[in-house]
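[1] my questions are about this predicted structure, shown below with the sequence.
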Amino acid sequence: MAFQHFSAPSRASSAVPRPTARSGVVHVNNRHTTRYTVVGNHLAQHRELSLLAIGLAVHIQSLPVGALVGIKFLSSRFPESEHRIAGALRELEAHGYLKRTRERLPGGKVVTRTVSYNQPGSAVTAAPEPVHTPQQPRKPPPATQKPTPGPEEPAAPAPAPRPVPRQALPQPRTLDLERHRTATALLAELHRHEPGLLLSERDVHRLAPATAAWLERGASPDAVRRTLTARLPEPLKHPAALLAHRLTALLPAPLPTAVVRPALRPDPFQTCESCERAFRAPEPGYCRDCRTDRRGRLA
């Protein structure tokens, strides 16, 4: 008769844990020792951020210092478009997980500085550089070393950008009320063809003379509409400024003017000194018949 071993399990345990609830997720957690990022539940379970913004924040927090996080670079790295990535970055900025500032370098180049916060409201500190001599190789700081928190130093204000002078819009040579009404209606209805080109009443009145200048130069309303709505940038932030630029930079050449020759005035009427017949001549004298008779008699 075999002895029973009460300390041995009655059956082999499964690698998949048994669910402790009737429904929902079951976690299989393994302890990470390398290549991991700590993310707080305030971010992972944020109720106001979109899933794209949460995932983008986790990706940015996992990157090393100096990694590229521009919109064009992220759109080339992930399947989302530039428009969606830009919206997610704005969400992270609004909730304090990201801060982007534009700074001008000593050489004049303007760059964007991006600061990622794993905890909104935390201060930005820099790790001290280790002192080394040329004879001794520079040693990296140990993995457990962390920068000590300190007061946040105010950043130097960036120089204000120079104002760009607004280019004067083209004006028609002659005032035509019917042409001006056509230009106004064309601008007011652009949003029906492109929803992003919704103009205010003030912008319509400001751009109407420039549009009338195009019509004056022989451009049809359909041709003007196609030029103004072709290949719009995404996202379209300033539709009125874009239309003003296109109306100015793409203005067609004026139509050639027809050469009008002055009409020749006929000679005034004269009275013949012989027969008193009226005839046209630059100076008083004899009519054609009397001149012929006089030449015959003299001959």
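    Great, that's in hand.
[2] when you work out contacts or count neighbours from here on, use the C-alpha atoms and nothing else.
    Will do.
[3] helix, strand or coil for Ala210?
    Three-state call for Ala210 (DSSP: H, G, I helix; E, B strand; the rest coil): helix.
[4] residues near it, how many?
    23 (other CA atoms under 10 Å).
[5] I'd assumed Leu247 was in contact with it.
    Yes: at 6.4 Å, Ala210 and Leu247 qualify as touching, with contact defined as CA atoms under 8 Å.
[6] from Leu56, how far out is Ile71?
    As judged by CA to CA, to the nearest Å, Ile71 and Leu56 stand 11 Å apart.
[7] looking at the two, which one has more neighbours?
    Neighbours per residue, other CA under 10 Å: of Ile71 and Leu56, the larger number sits with Leu56, 19 against 16.
[8] ok, and here's another one to check against it:
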Amino acid sequence: MDTQHNIALTHALTGIPGPLPPSGVIHVAFPHANRFTIVGNHLAQHDGLSLAAIGIGVHIQSLPAGSQVGIKALTARFAEGETTIAAALRELETHGYLHRTRARLANGRVITRTVFCNQPDALLRGGAVVPPMRVTVPPVLTVEPAAPVPVLTPVVPAPAPAPPLAPEPTPVPEAAHPLVRVPSRIAPKPPRRPLPQPRELTPELHRAASALLADLRRHAPELVLSEGDVEELAPGAAAWLERGAHPDAIRRALTTELPQPPKYPAKIVRHRLAVLLPPPLPGAQELAPARRAPVTPFQTCEGCDRAFRSPDPGHCRDCRARYWEAA
């Protein structure tokens, strides 16, 4: 069966006009006779939707009206879990493809009405709705016997009569129906932190940092660094040593909980040297306790024995006032 498919595929590729691209996908496309859905590239190639949301959107668009497309129904149909499917449905709602509203029936029952729009931009512009069209054409694939095995040969059917074009929608002023642009979910990545540098890279400091990096593979066999990697990353390790970090502490920070398998050991070490850099050790002046403000001591009044605050012994405020009045 595989041989038959390979021969049929080789035969189909020879029928593609023009030279084949040297890399990338090659499309072998036959006209569909039945069971097909027209999907716009704005959905299939949407740069703001995840692959799960695009796949669920295409699946919902291919279903007939009245099909169940809730989280439970989709979870029973696909291998993805409820969390992934719920997040994909929210993405489709955010970008205007899916609309879920609560409606009350005549008997008082409340239901959830789900509406899927294949072109959200056309909905905002007030475009005309074209009813679904059923297309019936003769089969497009036949089997021709050929030595040594049969070959599938595409037969192009006669073109079906074109359906009547929908009337052009009446232009609507932009102010009445503003086109809402949903921002892309893919945000630019923040710039990578630069590799830390010591204040002074002495030969002794550079030698100790290089030895520490080259020795990492003894403690984590996955972290095998080349000589060029060690030379490039040595200033970052030297900055740690300059800040008083112990070599064992640096080694634990660089080798603990590594991703399995680590594809790029040098990038992992560079990232951790930059992100986990400890602050400089505080000096004795920073560690000294803060001086308390001087407190004025208590004194005993020589006239009434009442306590009062004063740097020098003597009389309280009331006794001093009486003495001044007497004077």
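    Perfect, I can see it now. Since the structure is predicted, the reported quantities are computational estimates derived from the model, not experimental observations.
[9] so after superposing, what's the score?
    Overall, the chain-to-chain superposition scores 0.37 on the TM-score scale (TM-score structural alignment, normalised by the length of structure 1); 125 aligned residues with a CA RMSD of 3.0 Å.
[10] please point out which parts of the host helix or strand of Arg181 of structure 1 sit buried.
    Under the criterion of DSSP states H and E, Arg181 of structure 1 resides in helix 177-188. Under the neighbour-count criterion of 16 or more other CA atoms under 10 Å, helix 177-188 of structure 1 has 179-180, 183-184, 186-188 buried.
[11] what's next to it, contact-wise?
    Residues outside helix 177-188 of structure 1 that contact it (CA atoms under 8 Å, 6 or more residues apart in numbering): 198-199, 204-205, 207-209, 211-212, 215-216, 221, 225.
[12] so Gln299 of structure 2 sits against Arg317, correct?
    No: under the contact definition of CA under 8 Å, Gln299 of structure 2 does not touch Arg317, with a separation of 11.8 Å.
[13] neighbour-wise, which of those two wins?
    Under the neighbour definition other CA under 10 Å, Gln299 of structure 2 and Arg317 were set side by side, and Gln299 has more, 18 against 10.
[14] name the element the more buried one belongs to?
    With the criterion set as DSSP H and E, the secondary-structure element containing Gln299 of structure 2 is strand 298-300.
[15] wait, Lys52 of structure 1 sits on Leu89?
    Careful, residue 52 of structure 1 is Leu; it's not Lys. No: with contact defined as CA under 8 Å, Leu52 of structure 1 and Leu89 do not form a contacting pair (9.4 Å).
[16] pull the number of nearby residues for Leu43 of structure 1.
    Residue crowding around Leu43 of structure 1 was assessed by other CA under 10 Å; the count is 21.
[17] in space, what's closest to it - neighbours in sequence excluded?
    Sequence neighbours aside, Ile54 is the residue nearest to Leu43 of structure 1 in space, at 6.6 Å (criterion: CA to CA, 6 or more residues apart in numbering).
[18] which strand or helix spans the one you found?
    Taking DSSP H and E as the criterion, the element that holds Ile54 of structure 1 is helix 51-61.
[19] equivalent analysis for Thr112 of structure 2, please.
    Secondary structure from DSSP H and E places Thr112 of structure 2 in strand 110-116.
[20] mind listing what's buried along that strand?
    Residues of strand 110-116 of structure 2 classed as buried under the neighbour-count rule (16+ other CA under 10 Å) are Phe116.
[21] list the buried residues for the helix or strand that it is followed by?
    Beyond strand 110-116 of structure 2 on the C-terminal side, the first helix or strand identified by DSSP H and E is helix 120-124. Counting neighbours by 16+ other CA under 10 Å, one finds that the buried residues in helix 120-124 of structure 2 are 120-121, 123.
[22] I'd like those residues as CSV, with distance to Ile71 of structure 2 appended.
    CSV is the format used below for those (distance: CA to CA, whole Å):
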residue, distance to Ile71 of structure 2
Pro120, 22
Asp121, 26
Leu123, 25
